[in-house]
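Colleague: No letters, just coordinates:
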């Protein structure tokens, strides 16, 4: 295992408490993301460095453009999904999930058919304590039909699909594992879950380090951010072999997505939430957005998909 040859730099002039849900819009060059703790929606213009933010109640974890509708996005707030009109800051209710459970939506993104996949998890009412098995993984299609795809989850997190749409990858952070499913692209069915990467027992992963957000490159290698690990790990889901590591300036690195010219830039979000004063004094860039570019020209990803909503 070796460090990847790359250039990492801070690109946001601001920091957030808990950055999540990065989504790069290739039409505008804007990187959208949220702050779960403050309830902020942000876009960062990756060409100019300018940015804009809108604030709602805490509990936001994703922001995804709605296809064909300018300045319209789907966002989450606790157990609910809304469409956001950025220009008016107005919200329109779409649906809610997990009625009667002490959960909230966590990570989510769209497949290539424009269906939104997202998971839920227990609220952290006590530091470091999560009730196990009450989270779920959902799919919502363009007609707002909601389907539960997986239950008995604790901290639903990163999602990705292989380039041939035959595999779906998903993280439960509390299990410290990345799972691979067989994926039926037409129906959205997932089956035959297997563990393709396991943080447990690995000498280079500390005991409180967990897999968080995730993306995939055009070689079908997964990139997983480490909360409490200060790194991004590239690994082969077929063999489970670690292919390289990027060390980051923030121990709580939260999520990743591809963007930039030809999607050769990896964007990372991070957090200050849960860090001690000593940690923050040593990590002045914690909570910022970072970009990573590579010396190997063959490393690149693909575009993020928008939500198709009728």
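Modeller: Good, I have the coordinates. Everything quoted here is computed from the prediction, not taken from an experiment.
Colleague: CA only for contacts and neighbour counts going forward, please
Modeller: Fine.
Colleague: ok, the residue lying farthest from the centre of the chain - contacts?
Modeller: Taking CA atoms, centre = their mean, the residue of the chain most remote from its mean C-alpha position is residue 278, at 26.8 Å. Residues in contact with residue 278 (CA atoms under 8 Å, 6 or more residues apart in numbering): none are found.
Colleague: any idea how far it lies from residue 80?
Modeller: Distance check for residue 278 against residue 80: by CA to CA, to the nearest Å, it reads 36 Å.
Colleague: One more: residue 64?
Modeller: As judged by CA to CA, residue 64 and residue 80 stand 14 Å apart.
Colleague: Who has more neighbours out of those two?
Modeller: The residue with the greater number of neighbours, taking residue 64 and residue 80 and applying other CA atoms under 10 Å, is residue 64; the counts read 27 against 17.
Colleague: Not counting residues beside it along the chain, what's closest to residue 62?
Modeller: With CA to CA, 6 or more residues apart in numbering as the criterion, residue 62 has its nearest non-adjacent residue at 4.5 Å, and that residue is residue 21.
Colleague: Now name the helix or strand holding that neighbour.
Modeller: According to DSSP states H and E, residue 21 maps onto strand 19-25.
Colleague: The structure to be compared is supplied as follows:
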């Protein structure tokens, strides 16, 4: 199995770093700290760092075609002006108070997908789609809605419910945004942690954060085989995104939560952002439309 070496890019202390996005127009990395209630911006060319503070937990952010950003806060979907920090509500979710939105991404047609995180016992979360300002549900009985990815040809959607330790595939209809025929394509083995956020490369392989597994894994969704690993000196690896000038760098987020004080003492880089140069490229971020 191939093994890559990551470098620590930013020694941040994210409580729950998540949702990295590379904006090729800005040439910036954007990610969120859910528990810290911050959206972070980092420009590698000159090291500039900026942040936007939010009142509620922020779990995902995606760029829109008009230059604004769509974000998922705990209770719903909002539009964010990245320069001023102003936010306006688009739509609230229909969830119990204990549930909050988690990971989200745009599909090839520019719809914003994001699901909720419930509890291990209740598993009453949903996967939502925001299109033209209107919110609809695509899935129910979700435990912890997480990674999303679409194939380059737009015919398959991959999806993770972390509580189930599987990666699912759906047939995807770009015209309608409907998904069908769910099937399991990857089963996480014991000792590898649980699947969290993910990104897809130009060869159709999935790069997945291993929560509790100290790594990013590269997986073949056609065979279920693990092809490569990127060891990370942090137990809870949350997500990753391709970026850089040539889209051949992988940016990786991690978390401090889920560890006690003794465990954190053994992980001085918990919450940091990592980067690794790869021999495969990723796909550009899909932007929200409408």
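Modeller: Perfect, thanks for sending it. Remember, it's a predicted structure, so these values are computed and weren't measured experimentally.
Colleague: List the TM-score for the superposed pair.
Modeller: With the length set by TM-score structural alignment, normalised by the length of the second structure, the two chains reach a TM-score of 0.96; 290 aligned residues with a CA RMSD of 1.4 Å.
Colleague: one step back: which position in the second structure pairs with the residue farthest from the centre of the first structure?
Modeller: Residue 278 of the first structure is assigned residue 262 in the second structure as its aligned equivalent, the criterion being TM-score structural alignment.
Colleague: quick one: secondary structure of its match?
Modeller: Using DSSP: H, G, I helix; E, B strand; the rest coil, the structure places residue 262 of the second structure in helix.
Colleague: ok, now how distant is the residue nearest to residue 62 of the first structure from residue 255 of the first structure?
Modeller: Separation of residue 21 of the first structure from residue 255 of the first structure (CA to CA) stands at 7 Å.
Colleague: Check residue 230 of the first structure too.
Modeller: As judged by CA to CA, residue 230 of the first structure and residue 255 of the first structure stand 11 Å apart.
Colleague: The two: which has the busier surroundings?
Modeller: residue 255 (30 against 20).
Colleague: List the contacts of the more buried one.
Modeller: Counting by CA under 8 Å, 6+ apart, residue 255 of the first structure makes contact with 19-22, 158, 212-214, 224-225, 268-270.
Colleague: Among these, which one sits closest to residue 304 of the first structure?
Modeller: Closest to residue 304 of the first structure out of the contacts of residue 255 of the first structure is residue 22 (9.6 Å), distances taken as CA to CA.
Colleague: What is the aligned counterpart of that closest one in the second structure?
Modeller: So, by TM-score structural alignment, residue 22 of the first structure is matched to residue 20.
Colleague: and its match, how many neighbours does it have?
Modeller: If you count neighbours by other CA under 10 Å, residue 20 of the second structure ends up with 29.
Colleague: Give me the spatial nearest neighbour of it, chain neighbours excluded.
Modeller: In space, not counting the residues next to it along the chain, residue 20 of the second structure is nearest to residue 31; the distance is 4.2 Å by CA to CA, 6+ apart.
Colleague: Does the one you found touch residue 21 like I think?
Modeller: Yes. Between residue 31 of the second structure and residue 21 there is a contact at 6.2 Å, judged by CA atoms under 8 Å.
Colleague: And the two? Which one has more around it.
Modeller: A direct count of neighbours by other CA under 10 Å for residue 31 of the second structure and residue 21 places residue 31 higher, at 30 against 27.
Colleague: Excluding residues flanking it in the chain, which one is nearest residue 208 of the second structure?
Modeller: In space, not counting the residues next to it along the chain, residue 208 of the second structure is nearest to residue 198; the distance is 4.3 Å by CA to CA, 6+ apart.
Colleague: Correct me if wrong, but residue 108 of the second structure is in a strand.
Modeller: No. Remark: residue 108 of the second structure does not belong to a strand; assigned using three-state DSSP, it is coil.
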